[in-house]
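>>> Need a 3D model of the sequence below.
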Amino acid sequence: MTSRVTFVSPATSPSLRQARFYGGDSIDDVGAAHARSAAGSLPAPARVLVAPSVRCLQTAEALGLDGVEIPELKGLDVGRWSGRTLEEVGAAEPEAVGRWLTDPGWAAHGGESVRDVCERIGGWLDTAQDTEGRTVAVVEPEIVRAAVVHVLGLPAAAFWRLDVPPLTATELSGRTGRWNLRLGRPLAVSPDGWTR
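Alright, predicted model coming up:
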């Protein structure tokens, strides 16, 4: 039995454009338009799953996907940094930001560590591998990073070395405890040539 999971990153939002830790904002008008133009670009799934965040839910809707919210696929909890820009946090807590970017087990911001999110998503993928057919999951970029870390057996520190552009698909196919990976396929190309 082969299981296929396609992770789709959300469309652009103000927090993404401002390098702000996600705090619950909606996708912006440009992101919504790009997602609507990409509707129908994914292979037909057997199931659609959505992370419980506003921008993932709105991206799924704009893509024409009717999905089920899955709490295990929620984004990385950054605690008190939520809604703040990296620049703001870096100015207020430079040592904490430096530690967060170098120590995957650190979570003194009051949220979840990078190692914890990688383990959470790895556990979810281990059970998803027993699911026949194609799953499309609209998730936050850090969930895609955690999945890549897991399927390639990378150290958790590699998490920050992975970029996940908005509105791209990262495809996994697997069976018998092994996943294959196809990274960052754009869902569509806009008329102005911008790939997302």
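>>> Please make it C-alpha for all contacts and neighbour counts, starting now.
OK.
>>> Just give me the longest helix of this structure.
helix 114-128 (DSSP state H).
>>> Relative to the whole chain's centre, how far out is the next helix or strand after that one?
Using DSSP states H and E, the helix or strand that directly follows helix 114-128 along the chain is strand 133-138. The chain centroid and the centroid of strand 133-138 are separated by 13 Å under C-alpha atoms, centre = their mean, to the nearest Å.
>>> can you map out the strands along the chain?
3-8, 47-50, 68-69, 133-138, 168-175, 178-186 (DSSP state E).
>>> now these in TSV, with mean neighbour count?
Compiled in TSV, the strands of the chain are given as follows (neighbours: other C-alpha atoms under 10 Å):
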stretch	mean neighbour count
strand 3-8	24
strand 47-50	21
strand 68-69	16
strand 133-138	24
strand 168-175	21
strand 178-186	16
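>>> For the comparison step, fold the sequence that follows:
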Amino acid sequence: MTVRVMLISPAMNTALREARFAGDATLDASGVRAARQAAPSVPHADRAVHGPSERCARTAEALGLPSVAESALRDWELGRWAGDRLDEVSAREPEGVAAWLADPAAAPHGGESLLALCARAGVWLDSLNGAGRVLAVTEPSLVRAAVVHALELPPQAFWRLDVAPLTLTELSGRSGRWNLRVGRPLAGGPGGREADGDAP
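Below is the predicted model of the structure:
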């Protein structure tokens, strides 16, 4: 059975605005407002889940989703770098950052390597066989890792993927063969619910 997996990145918060590593915080006022405005364009799903972070939970709430937390969708575990900005870590541990960016198996921060992150995203994605339409509010790192796994891209492609707040990434297929649908905004008008055929 074909599965459709719809991944929504969380709305803006302070940590995202400041580009901090795995910096969890609740949504700021503009993030809540944007998520509420996007709620009418969220597609229908048979099952809704969200990452365990505060920003994912609050985004799901603002979108009006009756979702449950899914631990497999937690943010990239970056050990002692969590909460810091890249420029701070680069000044403190330049060799560690260089290794982390160049080697997908490196984990100088003491957390997950890029390979481990992509593997975790892949295990979750491939566990969804027969699940119908699944909607997940999840971290940008998980969206990127899921795309790398689904399309069998080299791990380094992770660094070339950008995931903006409140955007929808869609994967359809099944374990071993996934298709990617890109470019769909979470907003009314073209690309919204009507374009997807989900309108009543």
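>>> one step back: what angle sits between the longest helix of the first structure and strand 178-186?
Calculated by axes from the mean of the first three to the mean of the last three C-alpha atoms, to 10 degrees, helix 114-128 of the first structure forms an angle of 110 degrees with strand 178-186.
>>> Does anything pack onto helix 114-128 of the first structure? Which helices or strands?
Applying 3 or more C-alpha pairs under 8 Å, 6 or more residues apart in numbering; DSSP states H and E, we find helix 114-128 of the first structure packed against helix 141-152.
>>> Swap in 10 Å and give it another go.
On a contact count with 3 or more C-alpha pairs under 10 Å, 6 or more residues apart in numbering; DSSP states H and E, helix 114-128 of the first structure meets strand 3-8, helix 141-152, strand 168-175, strand 178-186.
>>> what angle separates that helix from strand 3-8?
Going by the same axes, to 10 degrees, helix 114-128 of the first structure makes 140 degrees with strand 3-8.
>>> Touching, A107 of the second structure and W76? I think so.
No. A107 of the second structure lies out of contact with W76 (C-alpha atoms under 10 Å); the separation is 11.2 Å.
>>> Overlap of the contact sets of these two?
Residues touching both A107 of the second structure and W76 (C-alpha atoms under 10 Å, 6 or more residues apart in numbering) are S113, L114, A116.
>>> Can I get those in a markdown table including neighbour count?
Formatted as a markdown table, those follow (neighbours: other C-alpha under 10 Å):
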| residue | neighbour count |
| --- | --- |
| S113 | 20 |
| L114 | 24 |
| A116 | 18 |
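>>> Same list (those residues) but as a markdown table, adding distance to V137 of the second structure.
Output for those, formatted as a markdown table (distance: C-alpha to C-alpha, whole Å):
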| residue | distance to V137 of the second structure |
| --- | --- |
| S113 | 22 |
| L114 | 20 |
| A116 | 20 |
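>>> What span of the second structure is the longest helix of the first structure aligned with?
Aligned using TM-score structural alignment, helix 114-128 of the first structure spans residues 114-128 in the second structure.
>>> mind listing what T59 of the first structure touches?
8-12, 26-27, 31-36, 39, 50, 53, 65, 138-139, 167.
>>> picking that back up, could you say which one of the strands of the first structure comes nearest to G122 of the first structure?
Closest approach to G122 of the first structure among those is made by strand 178-186 (11.3 Å; C-alpha to C-alpha).
>>> How far off centre is that closest one?
With C-alpha atoms, centre = their mean as the basis, strand 178-186 of the first structure stands 13 Å off its chain's centre.
>>> again, but for stretch 5-18 of the first structure
On the basis of C-alpha atoms, centre = their mean, stretch 5-18 of the first structure sits 7 Å off its chain's mean C-alpha point.
>>> What span of the second structure is that stretch aligned with?
Under the alignment (TM-score structural alignment), stretch 5-18 of the first structure falls on residues 5-18 in the second structure.
>>> Which residue is the nearest non-sequential neighbour of G132 of the second structure?
In this structure, G132 of the second structure finds its nearest non-sequential neighbour in V3, 4.9 Å apart by C-alpha to C-alpha, 6 or more residues apart in numbering.
>>> One more: L57 of the first structure?
Ranked by C-alpha to C-alpha, 6+ apart and with sequence neighbours excluded, the top spatial neighbour of L57 of the first structure is V50, at 6.3 Å.
>>> measure the one you found to G98 of the first structure for me?
Going from V50 of the first structure to G98 of the first structure by C-alpha to C-alpha, to the nearest Å gives 31 Å.
>>> what's the burial count for R17 of the first structure?
As a burial measure, R17 of the first structure scores 9 neighbours (other C-alpha atoms under 10 Å).
>>> give me every residue that touches it.
Going by C-alpha under 10 Å, 6+ apart, R17 of the first structure touches D28.
>>> now it: how far from R4 of the first structure?
Distance, R17 of the first structure to R4 of the first structure, by C-alpha to C-alpha: 30 Å.
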